[in-house]
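Peer 1: Show me the folded form of this:
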Amino acid sequence: MADDDRVTRQQYRQQRSRPTGDGTQEQQPEPEETGASRQAYAAENNRAVEEAKTKRLARKLNWVIAGLVVGIIIVFLILFLTP
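Peer 2: Modelled structure (predicted):
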């Protein structure tokens, strides 16, 4: 490749964005757009995973609280009903 064939990234993007004249230009997403959509997807995925973990933890804590309440009731029943 000769030095006169080299173009900067900006020039290459401008050449790709110009229509070729025959009307068969394919629309390719810009790298910034795909990067932004990947970041948005990753952020949404992380939010969903975090939400699922929070719900699981909340469910476990509810069971622990219910077990402690039942245990306290049993202890009070033993203390008051034994002579």
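Peer 1: can we go C-alpha only for contacts and neighbour counts from here?
Peer 2: Will do.
Peer 1: Spell out the secondary structure type for residue 7.
Peer 2: For residue 7, the assignment made with DSSP: H, G, I helix; E, B strand; the rest coil gives coil.
Peer 1: Can you get me a residue count around residue 55?
Peer 2: Other residues within reach of residue 55, judged by other C-alpha atoms under 10 Å, total 12.
Peer 1: this one next, for a side-by-side:
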Amino acid sequence: MADEDRMTRQQYRQHQAQPEPAQPDESATPPTDDEPETASSDSSRRAYAAETNRALEDAKSKRLGRKLNWVILGLVVAIIVVFLILFLTP
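Peer 2: Next comes the predicted model:
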């Protein structure tokens, strides 16, 4: 049945991490000196994209942290105001 095709998450990740064998393509020509190597440019693009994503995530988390700090401060002030109203009103 389909149970044979099922795999755990760990097995799936290991399967995805394994490089698939490259099939030779007759129409592909080896890169010459005047053509940039796609492997090195792809890896540098990926590194740049990863660095950019990491910087964006850091900026977003800092903004969210500041917003949460202001919300917490507002709630503390609101609680203090409510207690003052409850205890100081006759």
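Peer 1: so what corresponds to residue 54 of structure 2 in structure 1?
Peer 2: Counting by TM-score structural alignment, residue 54 of structure 2 corresponds to residue 47 in structure 1.
Peer 1: which helix of structure 1 spans the most residues?
Peer 2: helix 31-81 (DSSP state H).
Peer 1: Residue 80 of structure 2: neighbouring residues, count only.
Peer 2: 12.
Peer 1: Aligned to it, what sits in structure 1?
Peer 2: In structure 1, residue 80 of structure 2 lands on residue 73 (TM-score structural alignment).
Peer 1: so how far is residue 80 of structure 1 from that match?
Peer 2: As defined by C-alpha to C-alpha, to the nearest Å, residue 73 of structure 1 lies at a distance of 11 Å from residue 80 of structure 1.
Peer 1: and if you look at residue 39 of structure 1?
Peer 2: Distance of residue 39 of structure 1 to residue 80 of structure 1, given as C-alpha to C-alpha: 61 Å.
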